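Asker: I'd like to go over a predicted model; first the sequence, then the structure.
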Amino acid sequence: MVLNFDKKKKIVNEISKIIPKTSSIVIADISGIKVNKITELRKNCIKNKVFLKIVQNNLLKIIIKNTKYNCLINNIVGPIIIALSTEHPGTAARLLKNFSKENKNINIKAAVFEKKLLTSSDEINFLVTLPTYKESLIKLIYIIKEISLVKFIKLLNILSKKK
């Protein structure tokens, strides 16, 4: 699809407004993916508050050139889709990873999290498995609860030995 200058400018402005609010960006190769599958992925991304867009490579390079995501520039080759996580850094990677299990044609090329370029599958899996804020809070409460219980039992043992 050929875009005129105004449409390109609109796309650049739209994504440029979202980029400062993002915690991570994931790009994936979408060669051979049917439109209905992309639509399904978009709906899933909207539910999970992930911005998903198919952008021309040159436009994407212009958009991220002077941002914390400029390390992605060398990975922007071929037909790609960009997913921006605004709430939780692992959400976009998790959605694309789950989508790639069902659709073998999609391949996660790279991601950026905290200004670090992630290209290997291990690094991307780290981002995928990153716990959400809620999960982290639950783990912290569980640890505090367990520590308190252990201390209480030790206190009872010490008191019983003194008698």
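Answerer: Looks like it arrived, so ask away. Given the structure is predicted, the values throughout are model-derived calculations rather than measurements. Numbers count the residues shown, from 1 in each chain.
Asker: switch to C-alpha atoms for all contacts and neighbour counts from now on
Answerer: OK.
Asker: ranges for the helices of this protein?
Answerer: 5-18, 35-47, 57-64, 91-102, 121-129, 133-162 (DSSP state H).
Asker: Out of the ones you listed, the one nearest residue 84 is which?
Answerer: In this view, these are compared for proximity to residue 84 by Cα to Cα, and helix 91-102 is the closest at 6.3 Å.
Asker: coming back round to it: right, and the helices of the chain - which one's nearest residue 77?
Answerer: Across those, closest to residue 77 is helix 57-64 (Cα to Cα), at 6.8 Å.
Asker: putting a second one here so we can go through both:
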Amino acid sequence: MALQLEQKQAIVSEVSQVAADAYSAIAAEYRGLTVSELTELRAKERQSGVYLKVVKNTLAKRALEGTPYECMRGGLVGPLMLAFSQEDPGSAARLVKDFAKQNNLLAVKMISIGGELLD
């Protein structure tokens, strides 16, 4: 089902606000993960002060525009989830790293700390 314009605007606004206040951001490919695995990851995300969202790439590009994480826009290709650290710079990285140890299908594609894209 296609999203209505108002829904798209709400998603872009929400992600943009979170990105503006975040310490770091990660884009990770989730291709092949089951619904139960994603649900498990989201449960851990709520406990660790991380904002995790699966967003269409076109909406993510718009949301990151004008934020410190605009540098990530060029790499948003494929099925990606965005994770933003809201409490400390390493919380999103720890969450994704720990989850990837159990589920090798989760792969980090980009990391940005304070608006600087890391290789």
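Answerer: Arrived safely. Nothing here was measured: the structure is a model prediction, and the numbers come from that model.
Asker: Any chance of a markdown table for the helices of structure 1, columns distance to residue 71 of structure 1 and mean neighbour count?
Answerer: What follows is the helices of structure 1, written out as a markdown table (distance: least, Cα to Cα, whole Å; neighbours: other Cα atoms under 10 Å):
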| stretch | distance to residue 71 of structure 1 | mean neighbour count |
| --- | --- | --- |
| helix 5-18 | 16 | 13 |
| helix 35-47 | 24 | 13 |
| helix 57-64 | 9 | 17 |
| helix 91-102 | 17 | 20 |
| helix 121-129 | 15 | 16 |
| helix 133-162 | 26 | 11 |
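Asker: Could you save these as CSV and add columns showing distance to residue 113 of structure 1?
Answerer: Below are the helices of structure 1 laid out as CSV (distance: least, Cα to Cα, whole Å):
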stretch, distance to residue 113 of structure 1
helix 5-18, 15
helix 35-47, 18
helix 57-64, 14
helix 91-102, 10
helix 121-129, 8
helix 133-162, 16
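Asker: Out of the ones you listed, which gets nearest to residue 109 of structure 1?
Answerer: Comparing the helices of structure 1 by Cα to Cα, helix 121-129 comes nearest, at 9.1 Å.
Asker: quick one: that closest one to chain centroid distance?
Answerer: Distance, stretch centre to chain centre, for helix 121-129 of structure 1: 10 Å (Cα atoms, centre = their mean, to the nearest Å).
Asker: Sweet, I'm off.
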